[in-house]
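Asker: need a 3D model of the sequence below.
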Amino acid sequence: MAKGSNIVHQYFKKEIEGVKILVKVNPILFTGEEITVAADGHAELREMEFDEEIFDDLKADAFEEASPLEFNLYLNGLV
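Answerer: Prediction:
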């Protein structure tokens, strides 16, 4: 079994001026992905590395919890 395959990721989202930002966080390795979706529907994916303060940072930046389904729909271009 691959290392990290049993990790339950955490998902967050925020919308700013019509731009949606979705974040997936691996709470053990502090890695993840960020999807930025422009108002015209164009999406960009970035691989991310976080520090132990990521959850405090997300809260301070007014991110709210999101569902894995929503993140993965955007990730796979189904929205």
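Asker: make it CA atoms for all contacts and neighbour counts henceforth
Answerer: Fine.
Asker: centroid-nearest residue for this structure?
Answerer: Residue closest to the average C-alpha location in the chain (C-alpha atoms, centre = their mean): residue 23, at 1.1 Å.
Asker: can you give me the helices for the chain?
Answerer: Assigned by DSSP state H, the chain shows helices spanning 54-60, 68-75.
Asker: deepest of the ones you listed, which one?
Answerer: helix 68-75 (a mean of 15; mean count of other C-alpha atoms under 10 Å).
Asker: to compare with the earlier structure, here is another sequence to fold:
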Amino acid sequence: MQNVVHKYYKRNFGDFTILVQVNPVSLRGIELTVHANGEVEKRKMEFDEEIYDDLAEDEFKESSSLEFNLYLKGLTKGS
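Answerer: Prediction:
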């Protein structure tokens, strides 16, 4: 089994926040949309090699794995 340190990104859009987890080896990940009412939508993603440029262009900032995983596991509400 290969150990991978994922990268995490976040952007707040006012009414919702998007958090992204990227596996830098496989370029796969998860995108979470966290709505103001606490609802969380989860999507599995496959990225291309330009994902980091795309995230920067869309003004995503690096964020914490802890925050991402709290939302992923349903242990927090709201954005």
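Asker: fetch the TM-score of the aligned pair.
Answerer: Here the superposed chains carry a TM-score of 0.92, computed using TM-score structural alignment, normalised by the length of the first structure; 76 aligned residues with a C-alpha RMSD of 0.8 Å.
Asker: tally of neighbours for residue 63 of the first structure?
Answerer: Each residue near residue 63 of the first structure was counted by other C-alpha atoms under 10 Å, and the total is 18.
Asker: quick check: it vs residue 45 of the first structure, distance?
Answerer: Separation of residue 63 of the first structure from residue 45 of the first structure (C-alpha to C-alpha, to the nearest Å): 18 Å.
Asker: just give me the match in the first structure for residue 52 of the second structure.
Answerer: Counting by TM-score structural alignment, residue 52 of the second structure lines up with residue 55 in the first structure.
Asker: hang on, the earlier thing: so which of the helices of the first structure is nearest residue 14 of the first structure?
Answerer: Comparing the helices of the first structure against residue 14 of the first structure with C-alpha to C-alpha, the closest turns out to be helix 54-60 (9.4 Å).
Asker: mean deviation, the closest one versus the second structure?
Answerer: Relative to the matching residues in the second structure, helix 54-60 of the first structure has an average distance of 0.3 Å after the fit, by mean C-alpha distance after the TM-score superposition for the first structure.
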